[in-house]
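Participant: Structure of the sequence below:
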Amino acid sequence: MISRAIAILQQAGFDLTARELAEIIWLAVHIEESEQSQQQPQQQSQQLNPPETQTQETPEIASSPQVTEPGAEISLPSAVLSSAKSPESREAIGIKVPAAVALRNSLALGRALRPLMRKIPSPIENILDEEATVYRIAQEKIWVPVLKPAPERWLELALVVEQSSSTAVWKQTITELQRLLKHHGAFRDVRTWELKVTETKAQLFPQNSTGAYSSTPYSPEVLIDSKGQRLILLVSDCISPAWRNKFIHPLLELWGRKGLMTILQLLPERLWERTALASEIPVQLHSLNPGVFNSQLIVETWDDDITDEIENTLQEDANKIKNPIPVPIVTLEPEPLLLWSRVIAGLGNVKTAGFKFSSEFSSVDGVEHSDTQQFTEHKQLNLTPAALVSRFRATASPLARRLAGLMAAAPVSLPVVQLIQQTLLPQSSQIHVAEVFMSGLLKPLTPIHQNTDADYIEYEFVEGIRELLLESVPVSKTISVIDNVSEFVAKRLGLSVREFEARLLVPASGGEDSVETKIRPFAQLKAQVLRQLGGEYARLADEIVTVHFKQGLALYKQGKLDEAITSYQKPLQIDPNNPIAHNHLGIALKNQGKLDEAIASYQRALQIDPNLANAHYNLGNALYDQGKLDEAIASYRKALQIDPNYANAHRNLGLALKDQGKLEEAIASYQRALQIYPNYPDAHNNLGNALKNQGKLDQAIASYRKALQMDPIYADVHFVLGNALSDQGKLDQAIASYQRALQIYPNYADAHNNLGIALKNQAKLDEAIASYRQALQIDPNYAYSHNNLGNALYDQGKLDQAIASYRQALQIDPNYPDAHNNLGIALRNQGKLDQAIASYQRALQIDPNYAKAHFNQGLALSDQGKLDQAIASYRQGLQIDPNDAKAHNNLGIALSDQGKLDQAIAELEIAVRLDPSSTLYRKNLENYKNEKKDF
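Facilitator: Okay, the predicted model is just below:
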């Protein structure tokens, strides 16, 4: 029997060694035993197919529609490709479905590879030549073994898998292809590499023994074999930006001119026109010798008329494209794979399909490239959902169209798609899955990294697509998908179907329940699908919407804004016309500082329900934060038209009016808020601020004290009360208020600063300095405290330290006029008049109406004897502030020094009138009058 088996194998073209024959016989025996032992478990597994029951699911977060190119080109789902791991936005559902076989014709594919199984003598390994050894012993009596080169397979294989957003879709196909090639026996060695191509470089990452790819990159030249015995098989669907922008072309040329390479196209030939191959020149290739490089293949045109048309289109300037490289292209189908194998093996007059590629306008690994080229995802037209679905239905295969409709009734992930295929569409294949995933209808919800497990990537249909797809699916089929997926997931989570249904409607109270986080996506989608079915199903959908909304509120109160936003968006995907959800989504977005998005949410809520007072109020708050006071006021007034007793709206209207300087109207708004809600501490505080701005300090202080009666630990009110008391000169009470604010909030930098000011006004300079330093410890970039610290140090006569503080303030805020002015004063006191004048001039550049800087500049100019300039500075300052007695006095002194006694006396008379208590001014006036008499 064994000899007969050997004869059959030899007739079939297999040249096997004795060891290989023994292994085949051993394997055949064990396979037979294994099949017998597995028959019973297979019968049991068939019983695990879930029966049809009626259950529910819920939708994912809706986002902006995906855009696709015209003409139904295949496109990548937009994804974040990253080499580093990052936390996913939510917990993925770890369900594993026994995957259907992707290569259903693996035996036929194996037979198609037989022409590559030729052997050649090994250059390094020798074996015993039994016949020659026996002959030598018999003839020459020499008992020395004769060796000969061991036979080995003539080719080794580098399987290069392009990394792109679509790689996850082909995971099962690529895995089975690897297994087939490694165990087939056609190649002496099979190594798998991942290829990553950007605009400027291409990198290879070898696969290790665990199946993961190394993080260490290699140059593409590492695959060039000097002996020409390595076949490079590039696995791709040719739709990534690297293909569309021709960034991969230099790589094809590198491998094709220095070796033997082929593209293994994962998509069938009927879809090639929708890939980047549509812009290349199709050819037929053959060879008379085995293993020739691509550049040596014999090229024939596929169709002269078509080829001429393509070449005329692609080569407007024929001189720019020189010697395009021919590259064979093959699919995972037996017939084209057999033709390709024969061409590679050089077996006579056979031809295989291929394309001619040119790298003239691209660059990889050191070749110059154009800076104007942008490596971006393939751009798509901003098509409406209806247009996207119409285009898909017009170009997709019937099975792909049916699969997309069934997928619309379930959360989209590869395991769920495999479950749908096995239970409802067993005749579909991986090609049909790829048609759906690359149609532009889907987008990934989680980032896709280099080593991301494809089974854990979740997808969502572009907004509006799911509903359109479900319209074409019979209700019975939709319910079947829901039932099958729900029952399968329930079993994987250790729940009965009834428990699973209950958890959909009544989530666990603990927000961190891991089972709960896995159920939520199903609940969301189930509600969306059920609502579309109508009737009793719609009522169940409303219950699930309520669950999501309550979850959002709870998460918002916990400060988990990202999770809250996600929960608010889910009911909106189910019911886009829910104004309450839009309003609450806006609140969460505003708290994240995303004002434009928040405003859009409020406006959407008001489009649906114009009488939603809270949405008008929230819109006003967002507009106020943007500084759009007129629009904010209009929104507050609309809220009050709907609800005149809306105390918060009255109070915030007052804030906006106060910022516009309309203090009387602001006060009226605050008072109206307090009529509605007398115990409103914020309104009392705001009323106090407006009264203080009017100079009504007693009334302001009364308002602050009322606010503190209602909220004694309101630190901000203690602070502003201190400011009002300080303005009244009640420094002890002001200091007590600041200290109370600091007891409540010790890191209140403003309170430390103002406490320092009050202490300085009491001449308690050391304590004031300590307060300023405390403020600066909390906020080192607090320019006002640096300036105030400088003032206190100046009063202590520590001019160098004061100058250092002023300069520190100016480093933080170069346009701080007070600090420039104070620096000038300190420099003048050090006799550095030029520097002092420069500081005053800088202050006046910033604020030309800064009267004190004009006066101080006049003093410095007087010190320099520049009386005309000094007098001009005094006069400029007095035009701004004519009631400064000291400036009139100093101007009078300067005029007296010029001998202009009449003018000097006139200025001193003004000074005395403005400050009758000043003995200095009276004495100067008396002296000038006496001097005039003597003169």
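Participant: can we go C-alpha only for contacts and neighbour counts from here?
Facilitator: Noted.
Participant: Buried ones in the helix or strand where Leu388 lies, by neighbour count?
Facilitator: For Leu388, the host element (DSSP states H and E) is helix 385-395. Neighbour-count burial for helix 385-395, with 16 or more other C-alpha atoms under 10 Å as criterion, is recorded at 385, 388-389, 391-393, 395.
Participant: Gln56 is in contact with Ala523, correct?
Facilitator: Yes. Assessed by C-alpha atoms under 8 Å, Ala523 is found in contact with Gln56 at 6.6 Å.
Participant: which non-adjacent residue is nearest Lys96?
Facilitator: With sequence-adjacent residues excluded and distances taken as C-alpha to C-alpha, 6 or more residues apart in numbering, Lys96 is closest to Pro415, at 5.9 Å.
Participant: tell me the contacts of that neighbour?
Facilitator: Listed by C-alpha atoms under 8 Å, 6 or more residues apart in numbering, the contact partners of Pro415 are 95-97, 99, 455.
Participant: next up, for comparison:
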Amino acid sequence: MLGRLREILARSGVDLADEELLDVLWLARNLPGDVDPLARRPAPAAPSRQAAEQGEPRAPGADDPAQPGAQPPPAVAPHRLFPLHAAPRGKGSGGPEPAPHRAHALRTPGLHVLPSRHLTLGKALRPLRQRLPDRLRQELDVARTVDAMAETGLPETVTSPARSRWLSLVLLIDDGVSMVLWKRLASEIRTLMERAGAFRDVRVFGLDTRGPHAPLLSNRPYRRQGPHLPPAALCDPTGGTLVLVVSDGVGDAWWDGRMSEAAALWARRQPTAILQALPARLWANSGIATRPWHVTSVRRGGPTTAWHVTDPRLPADLVGFDSVPVPVLEPTPAAVGDWARLVASPSATAVLPLWDIGRSATRSRRAGTGQGQDAEAVLRFRGAASPEAYRLAAHLAAVAPVTPPVMRMVQEALGPPTDTGHLVEVFLGGLMHNAAADTAGRLPQPEFFDFSDDARRILLGTLPARELLRTTRLIAERLAACVRHSPSFTAWVAHPGGAAAVDAPERSFAQLEERLLKRLGVATCLDAPPVDRPPPAAGAGAGSGPDAGGR
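Facilitator: Okay, the predicted model is just below:
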């Protein structure tokens, strides 16, 4: 067979030795089939028929490959690709990088958490868009004023209570470390509530569920600055303030009963609910254990303790609800719509998952899988996590350090059946650690996370190179489709004249073409010459040079 193949290649003008032929066969088997060559030689232009008939002389070497001194036509230059990194290098990561590993910061389009459900979630809140008479505000009643003036002939005005929105909203966002993954979800929920047209006002607080004095409220989520408030500060005796908590139920206060006491305090005075960030299949592993109950409202608004709660299957004399009803919702139109009808209607019924406070208080928090050596941690993670989560962990390790927006992009690029639940398994599985670098003086950047070298090596041993190339290509396509239509985050594009240091191009999560960078508004910086930097001082340790930490 090899002899026959050598004869075919020889007739085509390709004469290969035995070793060269074996190399060609090995490359044909192992190279990805969907990768284009770096350069293509254009086909020689055929002489026109008129020129051939007139016998016009041809240029030397134009069509005759055997012409002595003939120069082959120039190869077509490939598209310029620029590696895109999620994070710069921090202190202690190897010192100053050479010029090819410099990078510019730019704003990169991200992904919406609720892209297709945003409009339907807004429609699900329509039952809350009610206007009721406000006893504290009066407005001119035009019809009654005209009737009074016609009857009495006197310029008298008649007023009536003004109709205004009947509810205010307090949005509590759990801002612990695990909730970094859901920062975009919390932002979109806030925007949705502000644009719903159902509330008089929307106040947003950060919720600390991990400190020794938790739960405490702060003025700004994810920024532990300023004064802190106790949970009792949100109590509204009139029942006109709705409390909605956005959390994943991972903080310590969800496990030891402190958050259940705060939720019961609110639920006894006003409508209260929890919007669970985790997928429903992971609720059992959080501090918010739930059970479905049949709920009937008895009045519009008011505390949730006024609800009539029964078992959806068994009679009330066999199973009774002896806790404070706090509904736990998925961010889906069906769940939000059922809850909104219960709050806004005096006699609505629905089957909702309620927080089983007694069950959560009796359970103990599961230990993390990141204890011990890195190899043991990876083995424990592989035994506890799903196959999709382990595959996702390998993809994240290939491009780490990563930020939460990049994690979501990698997860979306893998496609079904990989979902956000598998991303949560990786993030909370104990393999990732906070690797935030010193980014002072740059654009605002969220925390980014990395794997240890041993864990990275083990995870990458299970990932084919072809799959990595496919993932980076899909991410680049999604970035191109999301330009100017999605929220943005900070990333670093490789360029010799950049002010930051990044890892090798192999650790990038996408390769961007120059035309895409022009759409992002950074084309001018790519033509800038490299910045001359003095060499590091002799004997300087890692991270002690002038460019340490990407400065």
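Participant: what's the TM-score for these two chains?
Facilitator: Scored against TM-score structural alignment, normalised by the length of structure 2, the superposed chains reach a TM-score of 0.63; 411 aligned residues with a C-alpha RMSD of 4.6 Å.
Participant: in structure 2, which helix has the most residues?
Facilitator: Longest helix in structure 2, counting residues (DSSP state H): helix 465-482.
Participant: quick one: what's aligned to Pro681 of structure 1 in structure 2?
Facilitator: The pairwise alignment with structure 2 leaves Pro681 of structure 1 unassigned, based on TM-score structural alignment.
Participant: Quick check: which element contains the closest residue to Pro681 of structure 1 other than its chain neighbours?
Facilitator: What sits nearest to Pro681 of structure 1 in space, not counting adjacent residues and going by C-alpha to C-alpha, 6+ apart, is Ala707, at 4.3 Å. Assigned by DSSP H and E, Ala707 of structure 1 falls within helix 697-710.
Participant: just Ile825 of structure 1 next, same as before
Facilitator: helix 817-829.
Participant: Quick check: next helix or strand after that helix?
Facilitator: helix 833-846.
Participant: Tell me the counterpart residues of that following helix in structure 2, please.
Facilitator: Going by TM-score structural alignment: helix 833-846 of structure 1 matches no residues.
Participant: and whatever helix or strand comes next after that helix, what does it pack onto?
Facilitator: Downstream of helix 833-846 of structure 1, the first helix or strand assigned by DSSP H and E is helix 851-863. Identification of packing neighbours for helix 851-863 of structure 1 by 3 or more C-alpha pairs under 8 Å, 6 or more residues apart in numbering; DSSP states H and E yields helix 817-829, helix 833-846, helix 867-880, helix 885-897.
Participant: I'd like those as a markdown table, with distance to Glu140 of structure 1 and mean neighbour count appended.
Facilitator: Formatted as a markdown table, those follow (distance: least, C-alpha to C-alpha, whole Å; neighbours: other C-alpha atoms under 10 Å):
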| stretch | distance to Glu140 of structure 1 | mean neighbour count |
| --- | --- | --- |
| helix 817-829 | 111 | 24 |
| helix 833-846 | 111 | 20 |
| helix 867-880 | 125 | 19 |
| helix 885-897 | 130 | 23 |
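Participant: what about these, which gets the closest to Leu113 of structure 1?
Facilitator: Closest approach to Leu113 of structure 1 among these is made by helix 833-846 (82.4 Å; C-alpha to C-alpha).
Participant: For the stretch 501-650 of structure 1, which segments count as strands?
Facilitator: For the stretch 501-650 of structure 1, no strands are identified by DSSP state E, counting those that start in this stretch.
Participant: How about residues contacting stretch 472-492 of structure 2?
Facilitator: 84-88, 103-112, 405, 409-410, 413, 443-445, 502, 509-512, 516, 519-520.
Participant: same thing with stretch 337-347 of structure 2?
Facilitator: By C-alpha under 8 Å, 6+ apart, the surrounding residues in contact with stretch 337-347 of structure 2 are 121, 124-128, 271, 296-302, 327, 348-350, 352.
Participant: Can you give me the buried ones in that stretch?
Facilitator: Residues 337-345 are the ones in stretch 337-347 of structure 2 that count as buried (16+ other C-alpha under 10 Å).
Participant: can you tell me which of those are in helices?
Facilitator: 337-344.
Participant: Reformat these as JSON lines; add distance to Cys525 of structure 2.
Facilitator: JSON lines is the format used below for those (distance: C-alpha to C-alpha, whole Å):
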{"residue": "Gly337", "distance to Cys525 of structure 2": "49"}
{"residue": "Asp338", "distance to Cys525 of structure 2": "52"}
{"residue": "Trp339", "distance to Cys525 of structure 2": "51"}
{"residue": "Ala340", "distance to Cys525 of structure 2": "50"}
{"residue": "Arg341", "distance to Cys525 of structure 2": "54"}
{"residue": "Leu342", "distance to Cys525 of structure 2": "56"}
{"residue": "Val343", "distance to Cys525 of structure 2": "54"}
{"residue": "Ala344", "distance to Cys525 of structure 2": "55"}
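Participant: and of those residues, the nearest to Arg466 of structure 2?
Facilitator: Arg466 of structure 2 has its nearest neighbour among those in Gly337, at 44.0 Å by C-alpha to C-alpha.
Participant: Can you tell me what the closest one aligns to in structure 1?
Facilitator: Using TM-score structural alignment, the partner of Gly337 of structure 2 in structure 1 is Leu338.
Participant: Of the buried residues of helix 385-395 of structure 1, which is the nearest to Arg604 of structure 1?
Facilitator: Arg604 of structure 1 has its nearest neighbour among these in Pro385, at 19.9 Å by C-alpha to C-alpha.
Participant: Can you name the residues that contact the closest one?
Facilitator: Counting by C-alpha under 8 Å, 6+ apart, Pro385 of structure 1 makes contact with 65, 462-465, 468.
Participant: again, only using 7 Å
Facilitator: 464-465 (C-alpha atoms under 7 Å, 6 or more residues apart in numbering).
Participant: and what of the one 4 residues further on?
Facilitator: Under the criterion of C-alpha under 7 Å, 6+ apart, the contact list for Val389 of structure 1 reads Ile465.
Participant: can you map out the strands along the stretch 101-250 of structure 2?
Facilitator: Read by DSSP E, counting those that start in this stretch, the stretch 101-250 of structure 2 holds these strands, from start to end of the chain: 102-109, 131-140, 159-165, 168-174, 202-208, 216-218, 228-229, 241-247.
Participant: Could you provide the ones you listed in CSV, with additional columns for distance to Ala480 of structure 2?
Facilitator: Below are those laid out as CSV (distance: least, C-alpha to C-alpha, whole Å):
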stretch, distance to Ala480 of structure 2
strand 102-109, 8
strand 131-140, 44
strand 159-165, 42
strand 168-174, 31
strand 202-208, 33
strand 216-218, 38
strand 228-229, 42
strand 241-247, 31
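Participant: And the ones you listed: which comes nearest Ala400 of structure 2?
Facilitator: Closest among those, using C-alpha to C-alpha: strand 102-109, at 16.0 Å.
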